[in-house]
Structure formats: C-alpha cells, structure tokens
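Q: pasting the sequence and the predicted coordinates here, then a few questions.
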Amino acid sequence: MTETSAPRLLGPAEVRELAARLDLRPTKQRGQNFVIDANTVRRIVRESGVVDGEVVVEVGPGLGSLTLALLEVGATVTAIEVDPLLAAELPSTIAAFAPAQADRFQVVLADAMTVDVVPGPAPQALVANLPYNVSVPVLLHLMALLPSLEHGLVMVQAEVADRLAAPPGSKTYGVPSAKAAWFADVRRAGAIGRNVFWPAPNVDSGLVAWTHHAPPTDEVTREQVFAVIDASFAQRRKALRGALRNLAGGSGPAEAALLAAGIDPLTRGEALGIDEFVALTIALQEHAVVPGSADE
C-alpha cells in the first residue's frame, strides 16, 4: 500500500466532530467509549497479528477508529454494529478517510450477542474494543459461531482481561477462563490507559490476545462441558463433590465420577483446567446425566 493511499486515522478532533455532527451522546448501556488516539489503535492492530490480506471481524466499531487502523494494514473488515446511527454513518466515514480501502469494508447492523450469520468471506481474525458489560458472552458466542477464526485480540475491562487469561489455580481463574480455554490459548497482551478514550471510562482496560486450537475432545459436546464448568463454579468455595451434586443426581454419583476422572472429590473447580473438565464430563456421562448449557 502506498503512503498516499493509506487511510487517515481518527484523532480527538475528528472523533468529536463526527459525534457533534451525529448529535451522538455515548451511552453507558452500550459501553460506548471511543478510542481517540491513533497510536493506540495501531498498537492494537500490531498486537493482534493481523496482516495484509486477512479477513477480520470487528465488534462495536463505533465511529471507525479501529476499523481504519485495520484497513491500514491491508485487512478486509466486516464490522458488527448494534447502534443504527453508527452503522449508517460508518460507510461514509470509511469513504472519506480511506477511499482506496472502501471496497474491503462492510458493516452489519446486528447485536453481536445474538448474530447468527456473518456475511462475506470467512474471517480469520477477531479484533475489537468490546463493550465491557457484555465482553465475555460476546467473545464466547463469536468463537463458537465462527470456527474459521484463527486468532484475535480484544480490549476489555482490565479485571475481565485478567479473568480470561488466568491459569487454573489462580485467584482470578473462573468460568470465563475455563470456557475461553476450550477454544483458544489466551494471554494478556498489555494495558490501555483511560485517557485514550472519549468519554474516559471509570475503569482500566486491558488487551487479551488468543490463538485458536482444536476442541479438546469429540467424546462430549461443548455444551456438556460448559454445564460442568458452570456447576463447578456456581458455589466457588464448595468442593466439587458438593458443587456437582445437583448436576450428577447426588453426592455419590458426583464422587464416583470425580474419582473415575482422577480428581480428588474435595478439589475445587478453580483447580481444574479445560482438560480436567473434559475428563470429568466424560466420567459424569457414565455416572449421571449431564444436560447441555447455554454459553455464558
């Protein structure tokens, strides 16, 4: 891409000008905090590993700051935006700031929590500044919906980033950590200051990078494993023998399944990695009936 054809990125003046023209008032309900720093969006794209020619799905593009940075490196971008006002404006912004890349961009008006089809070529990467109040369910939903995804990077609330990347046994390890591990190897990829947003959020932000891997089993379903994960953490301080009692149909079947999986019945859920949850789910199939669960 030649320098003259490269997109212009949005800075504080451009973001505020766009917002004023749209009479836009960012809402906490939709987690609307727009990045106003070009160096930050370039850093996000760099950390994501997206390269020229890749197809990227972006969630919550807002006014287009990150979208333009993705187009700058040669990516094709499908942006999912729930706000009709922002979704309608995005094509004009791309045409104005990145006219040479406009044919590599499309916007989909949809809720990323419930979208069931992402049109266009299968995306290889997910890069997004996720709305903080729904970041985990959105990420898990898209990981399940789009098996073509090979890698990605999301910006989320710092505490959520810690939970997503936490290893078994740590204080922050929980349901998000275990479920994300079904799909990918997850790692923390840095922190983002509050002053790069408008309006500035009242929480710190963190980057989470991930690399897809094959499902850890085909003997039981993801829904069955997730049901066991949910039950294991529903009463976090309880030993698994008690935590799984309702799911297994009693403490006896729960203990038998745990022993069959090679897990001490007095172990807590926070000690198990995804492979142990898989082994436990398989054992529970032999000792109890394990229903499926919805992604959370």
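A: Done, it's in.

Q: C-alpha only now, for contacts and for neighbours.
A: Noted.

Q: where do the helices sit along the stretch 101-250 of the chain?
A: Ranges of helices in the stretch 101-250 of the chain, per DSSP state H, counting those that start in this stretch, are 135-145, 158-165, 175-183, 222-234, 240-243, 245-248.

Q: format these as a markdown table; extra columns: distance to residue 40 and mean neighbour count.
A: Output for the helices of the stretch 101-250 of the chain, formatted as a markdown table (distance: least, Cα to Cα, whole Å; neighbours: other Cα atoms under 10 Å):
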| stretch | distance to residue 40 | mean neighbour count |
| --- | --- | --- |
| helix 135-145 | 19 | 19 |
| helix 158-165 | 16 | 22 |
| helix 175-183 | 25 | 23 |
| helix 222-234 | 35 | 22 |
| helix 240-243 | 43 | 24 |
| helix 245-248 | 45 | 19 |
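
Q: relative to residue 39, which of those is closest?
A: Residue 39 lies closest to helix 158-165 among the helices of the stretch 101-250 of the chain, at 19.4 Å (Cα to Cα).

Q: JSON lines for the helices of the stretch 101-250 of the chain, including distance to residue 260?
A: Shown next, in JSON lines, are the helices of the stretch 101-250 of the chain (distance: least, Cα to Cα, whole Å):
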{"stretch": "helix 135-145", "distance to residue 260": "29"}
{"stretch": "helix 158-165", "distance to residue 260": "29"}
{"stretch": "helix 175-183", "distance to residue 260": "21"}
{"stretch": "helix 222-234", "distance to residue 260": "15"}
{"stretch": "helix 240-243", "distance to residue 260": "13"}
{"stretch": "helix 245-248", "distance to residue 260": "14"}
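
Q: of the ones you listed, give the one that comes closest to residue 206.
A: Closest approach to residue 206 among these is made by helix 158-165 (4.4 Å; Cα to Cα).

Q: what's the angle between the closest one and helix 175-183?
A: 40 degrees (axes from the mean of the first three to the mean of the last three Cα atoms, to 10 degrees).

Q: so helix 158-165 versus helix 135-145, what angle?
A: 40 degrees.

Q: now residue 114. Nearest residue, chain neighbours left out?
A: Sequence neighbours aside, residue 141 is the residue nearest to residue 114 in space, at 7.9 Å (criterion: Cα to Cα, 6 or more residues apart in numbering).

Q: let's bring in a second one:
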Amino acid sequence: MEDQQATLLGPADVRRLAEELGIRPTKKLGQNFVHDPNTVRRIVAAASVSAADVVLEVGPGLGSLTLALLPAAGAVTAVEIDPVLAARLPRTAEEFAPGLADRLTVIEADALRVRAEDFAQPPTALVANLPYNVAVPVVLHLLAELPTLAHGLVMVQSEVADRMAARPGSRVYGVPSVKAAWFADVRRAGPVPRTVFWPVPNVDSGLVALRRVPPPSTAPRQDVFRVVDAAFAQRRKTLRAALAGWAGSATRAEAVLRSAGVDPATRGEQLEIGDFARIAEAATTVGGH
C-alpha cells in the first residue's frame, strides 16, 4: 500500500481558515497558530511517531500539526477546548488529507479535565503545541491520568521548556522539573523560531521530549509531591526549615531528613525526585512532632 500523504497548511491556508471561522487569535487561550509546514514536519519526525502510535494532540487549533501527524500515526485523538475549532477540524482533515481523515477523533474538552475513559483508544504518544499558560499542568495531568502515554514531544514557551527539563542545581530547577521527572525522562529537543507562528508571539518557543520511566518509588505520588511543594515554597531555606510545616516541626523534619539520608542543611533545588521520594517514605516511619 502506498504511503498516503496530507497537504499541510501554509500561511494563506491558516489565514483563510481563521477568517472563515471568524477567529481572532486570543491571548487568553494562548492561541498562536503554526503556519510553517517544515516546522510541523520537524516536530512529527522528532516525536518518533509510528503507525503503532495513538497520538494525543492537545489544542490542535486550525489543524497544522494534526495534518502532519495523520500520515505518521495509526490514529490521532485531538482534544480541543474551542467548540468552533473542534467542529471544523474533521472537515479540514477531509479536505487536506482525504484518505487519512478516518484516523482522526476530535474530543471537545479541556485537556486539564480529560480522563482515561474519555479515550476510545488509549493514547501512546503526546504531541502538541501547548498554550503557554497551561503547558506544565496539562503535561503533568496527562502523564498522571494516562499511564499508556509512553513518549511525547511538546512545543512550549522556551522558559517553560528550560524549567521542565532542568536538572538539580540549575537556577530554573523547581516544582515542574521535579514532578515531570516522576513520570518521564525530560529533555530539551531544540528551539522553534517565533516566525513560524501567526500571530507572531513575543516569546521564543522550544521543544521538550518526554520518555516515560517507572516511578522512582512505591510511595504514593501525592505524598511525594507534597514534600516537593513544601521544599520549593520557600526555596531559599534549608530543607530543615522549609519542611518544618509539612513535618509538624523543624525537629521532626530534621529526623525525617536524616532517616532518608538527606542533609537537613541542603536546599530543595539540590535534590532529585528519588531523594524527595525517600523523604516521603521516611516520614511514615519517623514518629513524633
């Protein structure tokens, strides 16, 4: 069977579709539409999507990335919060990728609220141009909710990409970096120039690659994340001080930290996700307040 192709959206197509739908891209929804075919081809290639994948795309917008995904993936499920865009997408697939449109499923929903049972086919890959204001919560929610997601590539604001992929000791290492590391190996996968978007945003974008890893601990994730939140709520303080509220007292915080093999004078930004997991585990065995 010969490979079926999709015609990709260029700048004129993007403007025509937006005009037809009466869309003025809004800052509130973080809408910046990609109008460069080479960029979406590059994203799909970097995402290593295969015919075995059911791709979850969040915020497909006018369909630029969707059309590039359809020939590469076995199926694509697009989650779109905007009812006008959600209604138009299947028609765009019919027009630009007629032989492939049956691979597309559109769910009109908020990606922060989707559940595993909303998907007829469990997604195996996340590929998305994410609205900047919700990128981190969306990625964390989907990784938690959809254990079948094995890998992914997301386009986010450059600073967000730095934070998600940061390692301990980095100036931008923080809650997003640690929580993402619970689920996945996260790394930067290259920059994206502003000029590929319409309208041109006033920030740079970057690609973040995700590969699912086993949880670093059998401790409940919520318990570990509570430790992470407490450690970074006062990131300039030592862990003995920062975790005092969480542990019930600074004295107990110190005892828990020592039991976990963590120096109480360390700061949260120096620890890896496995260290935070050990602290959560130790808290179940160290008594007293």
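A: Cool, the structure landed. Everything numeric in this text was worked out from a predicted model, so none of it was measured.

Q: which one of the helices of the stretch 101-250 of the first structure lies closest to residue 125 of the first structure?
A: Using Cα to Cα, the helices of the stretch 101-250 of the first structure put helix 135-145 closest to residue 125 of the first structure, at 10.2 Å.

Q: the closest one aligns to what range in the second structure?
A: Mapped onto the second structure using TM-score structural alignment, helix 135-145 of the first structure spans residues 135-145.

Q: check the mean deviation of the matching stretch from the first structure.
A: Its matched residues in the first structure lie on average 0.3 Å from stretch 135-145 of the second structure after superposition (mean Cα distance after the TM-score superposition for the first structure).

Q: off-centre distance for that stretch?
A: Offset of stretch 135-145 of the second structure from its chain centre (Cα atoms, centre = their mean, to the nearest Å): 6 Å.

Q: which residues does that stretch contact?
A: 111, 112, 115, 116, 149, 156, 160, 164, 176, 179, 180, 183 (Cα atoms under 8 Å, 6 or more residues apart in numbering).

Q: rerun that using 6 Å as the cut-off
A: residue 112 (Cα atoms under 6 Å, 6 or more residues apart in numbering).

Q: same thing with stretch 189-208 of the second structure?
A: 32-36, 153-158, 161, 187-188, 209.

Q: so for stretch 188-198 of the second structure, what gets flagged as buried?
A: Buried residues in stretch 188-198 of the second structure, counted by 16 or more other Cα atoms under 10 Å: 188, 189, 191, 192, 194, 196, 197, 198.

Q: rebuild these as JSON lines, extending it with distance to residue 65 of the second structure.
A: Listed next are these as JSON lines, based on distance: Cα to Cα, whole Å:
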{"residue": "188", "distance to residue 65 of the second structure": "19"}
{"residue": "189", "distance to residue 65 of the second structure": "17"}
{"residue": "191", "distance to residue 65 of the second structure": "17"}
{"residue": "192", "distance to residue 65 of the second structure": "14"}
{"residue": "194", "distance to residue 65 of the second structure": "16"}
{"residue": "196", "distance to residue 65 of the second structure": "12"}
{"residue": "197", "distance to residue 65 of the second structure": "12"}
{"residue": "198", "distance to residue 65 of the second structure": "14"}
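
Q: quick one: which two of these are the most distant?
A: 188 and 198 (23.3 Å).

Q: so how far is residue 179 of the second structure from residue 149 of the second structure?
A: According to Cα to Cα, to the nearest Å, residue 149 of the second structure and residue 179 of the second structure sit 16 Å apart.

Q: please apply the same query to residue 223 of the second structure.
A: 12 Å.

Q: kindly report the same for residue 77 of the second structure.
A: 25 Å.

Q: and residue 213 of the second structure, by the same measure?
A: 12 Å.

Q: swap in residue 195 of the second structure?
A: The gap separating residue 195 of the second structure from residue 179 of the second structure is 31 Å, by Cα to Cα.

Q: for residue 25 of the second structure, same thing?
A: 31 Å.

Q: same thing with residue 286 of the second structure?
A: 24 Å.

Q: which of the helices or strands spans the closest residue to residue 66 of the second structure other than its chain neighbours?
A: The shortest distance from residue 66 of the second structure to any non-neighbouring residue, by Cα to Cα, 6+ apart, is to residue 60 (6.4 Å). Element membership for residue 60 of the second structure (DSSP states H and E) is empty, with no helix or strand holding it.

Q: number of residues surrounding residue 60 of the second structure?
A: 27 (other Cα atoms under 10 Å).

Q: and it, how far is that from residue 47 of the second structure?
A: 16 Å.

Q: likewise for residue 174 of the second structure?
A: For residue 174 of the second structure relative to residue 47 of the second structure (Cα to Cα), the value is 25 Å.

Q: looking at those two, which is more packed in?
A: residue 174 (26 against 23).

Q: quick check: the gap between that one and residue 181 of the second structure.
A: 11 Å.

Q: same thing with residue 57 of the second structure?
A: Residue 57 of the second structure is 21 Å from residue 181 of the second structure, by Cα to Cα.

Q: cool, residue 95 of the second structure as well?
A: From residue 95 of the second structure across to residue 181 of the second structure, the span is 40 Å (Cα to Cα).

Q: what do you get for residue 12 of the second structure?
A: For residue 12 of the second structure, the distance to residue 181 of the second structure - Cα to Cα - is 40 Å.

Q: again, but for residue 216 of the second structure
A: Going from residue 216 of the second structure to residue 181 of the second structure by Cα to Cα gives 9 Å.

Q: and residue 61 of the second structure, by the same measure?
A: 28 Å.

Q: next: residue 281 of the second structure.
A: Separation of residue 281 of the second structure from residue 181 of the second structure (Cα to Cα): 18 Å.

Q: just residue 282 of the second structure next, same as before
A: Taking Cα to Cα, one finds residue 282 of the second structure at 20 Å from residue 181 of the second structure.

Q: understood, closing this out.
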